[in-house]
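K.L.:
Generate coordinates for the sequence data below:
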Amino acid sequence: MSFELVDLPALSRFTVDRRESLRGDAERIAQLWPKARVVTVDAHGRTLVADQASRLVDRPATDFGDGPPDTAVLLGEQDGVAYWAVPLTEDETDVAVPGGRAWFRPELTDEPQWLDLRACGAMLDDTGAGLFTSAVALFHWHRSARFCAACGGTTESIKSGWARVCEQCGREEYPRTDAAVICLVHDGADQVLLARGEGWPEGRYSVLAGFVEAGESLEACVAREIEEEVGVEVSGIRYLGSQPWPFPRSLMVGFEAVGDPTVPLRLAEGEIAQARWVSRSDVRRALAEPGSVPDLLLAPGASIAYRMIQSWAAVD
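P.N.:
Prediction:
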């Protein structure tokens, strides 16, 4: 029994105009700067959010000078307002990072708080989700692209943060995205295959995923990864949707597939700690009330995995 995603994955939402032409238009950027808004992202990938973690706290661009700082990145334009992001240095970051932040669920308060994208991505409004996702992706890339891959020279940011150029050889570098597949395997009826990765908290389960290899199609990657990770051969591989996952630069391409629950599971050593078939009724209970099903905590809401599990569970 196939299914469709009930809604866009949380980090696939965006509302701003991301057209490339604006990034190199110095005159237009200068015109927009006085009314522009700036989101700051600290050294731990967090930004300040308010209104029960649903809205990014931005600042007037003029707080940062008469024009964009060298480290700023242009996120887009909406209703005549340009949105930028500026990274904070380690010295400007003074709020402790919660332990296990990949699974951290924030305590909702009326006071603004510093949260990372995993924690607040699902709660942000559409505009905020798109802005924060783009900012995190770009800043991850800038930190890893400070030196030229061709000659080793120092690079500098150009095109409003959407490219870097080598000061020595002139080579331009652009942000890269790593393709990864993520697949919800079910039995065609009322069971889904969930797994816990090595190093994950006890009881935390999600669907299976892996990176696409050179020369490999997405569908071939789905079949290979599932067989490698849990020893199950799948059929009926079908595309569901996609979502950026900027940790540091993945694009998660979602699929469903059908597997046989009678086949003994063979777990990949060092990758998969546990795997099991779970009934639709238990998944529904775990979604409705986290912790109500023993040893079954599901993927966080910011991930496409959550949307896939939620959508499969909703099938009558």
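
K.L.:
Please make it C-alpha for all contacts and neighbour counts, starting now.
P.N.:
Fine.

K.L.:
Check the gap between G301 and G210 for me.
P.N.:
For G301, the distance to G210 equals 19 Å [Cα to Cα, to the nearest Å].

K.L.:
Please disregard the earlier target; I meant G65.
P.N.:
From G65 to G210 the distance is 43 Å (Cα to Cα).

K.L.:
Over to I309?
P.N.:
Distance of I309 to G210, computed by Cα to Cα: 17 Å.

K.L.:
Among these two, which residue is more densely surrounded?
P.N.:
Taking neighbours as other Cα atoms under 10 Å, I309 and G210 compare with I309 leading, 22 against 17.

K.L.:
residues of the helix ranked longest in the chain that come out buried?
P.N.:
Scanning the chain for the helix with the most residues, using DSSP state H, yields helix 126-144. By 16 or more other Cα atoms under 10 Å, the buried positions in helix 126-144 come out as 126, 128-142.

K.L.:
which is the next helix or strand following that helix?
P.N.:
Next helix or strand after helix 126-144 toward the C-terminus (DSSP states H and E): strand 155-158.

K.L.:
If you count contacts, what does that following strand end up packed against?
P.N.:
On a contact count with 3 or more Cα pairs under 8 Å, 6 or more residues apart in numbering; DSSP states H and E, strand 155-158 meets strand 163-166.

K.L.:
Let's see that with 10 Å instead.
P.N.:
helix 126-144, strand 163-166, strand 172-173 (3 or more Cα pairs under 10 Å, 6 or more residues apart in numbering; DSSP states H and E).

K.L.:
quick one more, to check against the first:
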Amino acid sequence: MRHAETVTFGGGGLDRSEDLRRHPEILETLPVRTLAMWRGKPLMNAARDGLALVDGHVFADLGTPVLLGRIEETAIFARDVSGLDVSGLSDALGAFLDPSEQTHPDLPNGTAFCELRGMMTHLTPLDAELAATARGVLEWHRTHGFCANCGTATQVGKAGWMRACPGCARAHFPRTDPVVIMLVTRGNSVLLGRSPGWPEGFFSCLAGFMEPGETMEAAVRREVWEETGVRVGAVSYLASQPWPFPGSLMLGAHGQATSETIEIDPEEIAEAIWVPREELAEVFAGTHPRLLPARDGAIANFLLKNWLADTLA
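P.N.:
This next block holds a predicted model:
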């Protein structure tokens, strides 16, 4: 797919500087800027059109500093500052749509911690890659403080890109979970689903985690069958998207359905429907009487728009 790397969080061109992770003596000579993250929310600038990178190692007594990469000979770090006593706490925290913003007096005027899913389409590709990387790896640190092999508390190494176990000498590295997300079509229609807990009318492409020993193509066929009872034949890869909520890699695929009858598994999905191309155009135009489009910035939105525009190839 020729437009693959224009998907949100893709194609930022970040210099991840793996060499600096192995050479702390060089890293220590570089100027530093930090992306502060509060409960997974990046610090945004006053205009809300870019990240707010703060000079130096801010809030050095909090969290684990993680080297994101190098920009013009400046080392860019991320730091989890969830321990800050911020203002702006809200019941919307963690909700499907979280418009709340949190601030702290020691941060630059006008800046605020904002939900990444709401801000991702406002960011440049580089800022989006920085934010996605920061959110993913900091969440991994939050949930992997102990060795999975022996239970000993682990120690951070390689500028935040590994945790070493002093008990059994195992090394642990940030993980990414592969997820297939499917643009399933049959003729002039596309198969969409709605998960339990989603807002009424909100539909998206079907998706599911890959299993050990499974190819992408097999995962597409299995997930579509399990959720909707629809059989899929030919499967082709389209594009991928890092999705740090909390740590997935979405593998976008096109599946050609060989059956039409839908029989949902209510434990997997709330509803599934076939949507003709003409109706999907109404959905994205905001004129459909019932359906809402997939979240702007998500790969489902990207795939559906390219299918509408006939630009999948």
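
K.L.:
hmm, back to that, to S235 of structure 1, which of the helices and strands packed on strand 155-158 of structure 1 lies closest?
P.N.:
Closest to S235 of structure 1 of those is helix 126-144 (Cα to Cα; 32.8 Å).

K.L.:
tell me the contacts of the residue positioned nearest the centre of structure 1?
P.N.:
Residue closest to the average C-alpha location in structure 1 (Cα atoms, centre = their mean): W245, at 2.4 Å. Neighbouring residues of W245 of structure 1 by Cα atoms under 10 Å, 6 or more residues apart in numbering: 11-12, 117-118, 133-134, 136-137, 177-178, 180, 251-252, 302-304.

K.L.:
Which residues belonging to the longest strand along structure 2 are considered buried?
P.N.:
Determined from DSSP state E, the single longest strand within structure 2 is strand 232-243. Buried residues in strand 232-243 of structure 2, defined by neighbour count with 16+ other Cα under 10 Å: V232, V235, L238, A239, S240, Q241, P242, W243.

K.L.:
Tell me who's in contact with L208 of structure 1.
P.N.:
Residues counted as contacts of L208 of structure 1 (Cα under 10 Å, 6+ apart) are 181-185, 193-197, 222, 225-226, 229-230, 272, 275, 305.

K.L.:
Please check the residues you listed and keep the buried ones.
P.N.:
For the contacts of L208 of structure 1, buried by 16+ other Cα under 10 Å: 181-185, 193-197, 222, 225-226, 229-230, 272, 275, 305.

K.L.:
so E101 of structure 2 touches C114, yeah?
P.N.:
Yes - counting by Cα atoms under 10 Å, C114 is a contact partner of E101 of structure 2 at 5.2 Å.

K.L.:
Of these two, which one has the most company?
P.N.:
Higher neighbour count among E101 of structure 2 and C114: C114, with 24 against 20, using other Cα under 10 Å.

K.L.:
got the contact list for that one?
P.N.:
37-45, 48, 98-103.

K.L.:
circling back: which residue in structure 2 aligns with the residue nearest to the centre of structure 1?
P.N.:
Residue pairing (TM-score structural alignment): W245 of structure 1 is matched to W243 of structure 2.

K.L.:
Endpoints of stretch 5-25 of structure 2, how far apart?
P.N.:
End residues of stretch 5-25 of structure 2 are separated by 34 Å (Cα to Cα).

K.L.:
can you pull the buried residues of it?
P.N.:
Buried residues in stretch 5-25 of structure 2 (16+ other Cα under 10 Å): V7, T8, F9, G10, G11, G12, L14, R16, L20, R21.

K.L.:
among these, which are in helices?
P.N.:
Those of those lying in helices (DSSP H): L20, R21.

K.L.:
which one of the buried residues of stretch 5-25 of structure 2 is nearest E279 of structure 2?
P.N.:
Nearest to E279 of structure 2, judged by Cα to Cα, of those is V7 at 23.4 Å.
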